[in-house]
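**Q** Everything below, folded, please.
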Amino acid sequence: MGYTSISPNVLPLDRTLPYIPSILNMFAKSVILIVALLTAAAARLTKKQNTQSSGFNIPLSWNISGNTDGSTSVTDFNVINAVISGNSDSYTLNNIEDYLNALGFAEECFGFHRGNPFYANLNDGQGWFAQQFELRQNIGDNPFGTCLESLFGGNHLRGYQQKSTNAWFLPISKEKDVSDHHDIATNGYNSGRDAFANAAKGSVNYGGKCWPPATVAYEQLYPAYAGAGDTDDDQPYDGQVAIVTVDAPSNC
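**A** Predicted coordinates:
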């Protein structure tokens, strides 16, 4: 019995050569795409590792919302622009309001608060939860200092603790006076954060405790917003978060 050899249908070389540049071009584009995807993934992993080493985990949202489900609108959209790192001294983290008092903040005027709470989701299993405190600038460091802030405007902040790291997330802003309904002042997100960070860089004291200058680093963890339609009261925000690491206080 004889066998017939069947040759594969091979395209002649002279007909193959014209396709080689296109094939190489497609291959090069595929390699570039793969490299870009791997680079982006590595950047995300690096940012996550960097923030974890900084003593906090990335929250579900850097926004705080006036709505319990976290939905935002221009009228209730504020930003978290400072973090007290979970790498800070445990006494400070457990007595955070004492440290904030040392930085020039205090409870609202005679403890009176007007307005609804804001909610944050720190990606730690707590879901969207209400602020744990709201403090105002203690102008003149006297019993009526926060009353003056309520009347004439100044810095104020809210506090939310991340359960998984003990870090404190602080939305800070400079606000206008009571006649302007405490709207965010011009450039108030950036200037409020910077005033807070500058205070933390100095030696401060409160209630018999003296804190050394904190370590402050800025990280670009948020998109930069031009302002109009992007944030509450249409104020710009540069997207930088002040990461503050506080050492143990001494008795003084």
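**Q** Every contact and neighbour count from this point should use C-alpha atoms.
**A** OK.
**Q** Where do the helices of the stretch 151-252 of the chain begin and end?
**A** 188-200 (DSSP state H, counting those that start in this stretch).
**Q** and for comparison, fold this next one:
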Amino acid sequence: MFSNLLAGLLFGTLSVRGAALSVAFVNPALGGGSMLDLAAPPLGEPLNVIISGLSSPAVLTDAGVLNFAQAIGFSTECLGIHIGAPQSANLGDGNGSVNQTVELRQDFGNSALGTCLESLIGGNHFRVFRQNGPSANTGALFLAVSKEEDAEENHTIVPDGYDVGRNEFVASAVGTTSNNGVTYSTVAQNISGLLPVGTAGINHDIAIDGIVTLLTVTIQ
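**A** The predicted structure is shown next:
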């Protein structure tokens, strides 16, 4: 109920097309988009974490989200190598379906080479999509977070991996973290009603609980 009310209110503020909005996010469905990305159409993976557009502006840039990710245990892919096609998402902002901005992986405490270990043994990872189109320019970052198997299992998602991945990501983010001289304070709020509950439309036929976690990240 909260999510439906919130999304309706936010979408109603769009009076200047293309102008930046001082809101947390806009529900993609209101602009013809979806809270599922296009992983294997018609199936998708849930955009189960949102970094609020009300976060510190520097967090919402490409460099900023990478630094924040490194502060909470994620980094760029092993040696910069990406295997597999990028996924896309329609965030209902007027841009249509757009490829992920970046994919980041758990680094096991080593931002330089730790993601090579994730690629080998599996772990948490997430894809970033930015809501910045002319009809919903919030700057919010929509994340598809999931925990995956090791290389021998072809990096398929672990059982309950969407919810588990989200929960582990949020647990690492909430509170005070820092990296490269930047200190972050992060608060979380769970929202129901944006995603379905169950397996309908979900890639790998893995059930989800329908919860999206909204993170507001403030630079101290």
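**Q** Can you pull the TM-score for these?
**A** The TM-score (TM-score structural alignment, normalised by the length of the second structure) is 0.84; 199 aligned residues with a C-alpha RMSD of 2.1 Å.
**Q** after the longest helix belonging to the first structure comes which helix or strand?
**A** For the first structure, the longest helix by residue count, based on DSSP state H, is helix 20-53. Downstream of helix 20-53 of the first structure, the first helix or strand assigned by DSSP states H and E is strand 63-65.
**Q** for the longest helix of the first structure, which positions count as buried?
**A** T51, Q52 (16 or more other C-alpha atoms under 10 Å).
**Q** does S97 of the second structure really touch S88, like I thought?
**A** Yes: S97 of the second structure is within contact range of S88, at 5.9 Å (criterion: C-alpha atoms under 8 Å).
**Q** So between those two, which is more surrounded?
**A** Using other C-alpha atoms under 10 Å as the criterion, S97 of the second structure and S88 rank with S88 on top: 21 against 17.
**Q** contacting residues for the more buried one?
**A** With contact taken as C-alpha atoms under 8 Å, 6 or more residues apart in numbering, S88 of the second structure is in contact with D37, L38, A39, S97, V98, N99, Q100.
**Q** Of these, which is the nearest to L120 of the second structure?
**A** A39 (21.7 Å; C-alpha to C-alpha).
**Q** which SSE is S73 of the first structure in?
**A** Per DSSP H and E, there is no helix or strand for S73 of the first structure.
**Q** Give me the neighbour count for it.
**A** When neighbours are counted by other C-alpha under 10 Å, S73 of the first structure registers 15.
**Q** Find out how far the longest strand that the second structure contains is from the centre of the chain, if you would.
**A** Longest strand of the second structure, by residue count under DSSP state E: strand 182-192. Mean-position distance between strand 182-192 of the second structure and its chain equals 13 Å (C-alpha atoms, centre = their mean, to the nearest Å).
**Q** How about stretch 59-67 of the second structure?
**A** Averaging C-alpha positions (C-alpha atoms, centre = their mean) puts stretch 59-67 of the second structure 13 Å from its chain's average.
**Q** Next: stretch 206-218 of the second structure.
**A** On the basis of C-alpha atoms, centre = their mean, stretch 206-218 of the second structure sits 9 Å off its chain's mean C-alpha point.
**Q** Buried residues, it. List them.
**A** Buried residues in stretch 206-218 of the second structure, counted by 16+ other C-alpha under 10 Å: I206, A207, I208, G210, I211, V212, T213, L214, L215, T216, V217, T218.
**Q** Map Q49 of the first structure onto the second structure.
**A** In the second structure, Q49 of the first structure lines up with L9, judged by TM-score structural alignment.
**Q** for I58 of the first structure, same thing?
**A** Structural alignment (TM-score structural alignment) places I58 of the first structure against N27 in the second structure.
**Q** Just among the contacts of S88 of the second structure, which is most surrounded?
**A** Greatest neighbour count in these, by other C-alpha under 10 Å, goes to D37: 30 neighbours.
**Q** Isn't that residue up against N90?
**A** Yes: if you go by C-alpha under 8 Å, D37 of the second structure and N90 touch, sitting 7.1 Å apart.
**Q** what's the distance between the most centrally placed residue in the second structure and S55 of the second structure?
**A** Among the residues of the second structure, the one closest to the centroid is L143, at 0.7 Å (C-alpha atoms, centre = their mean). As defined by C-alpha to C-alpha, to the nearest Å, L143 of the second structure lies at a distance of 15 Å from S55 of the second structure.
**Q** With E45 of the second structure instead?
**A** From E45 of the second structure over to S55 of the second structure the distance is 24 Å, taken as C-alpha to C-alpha.
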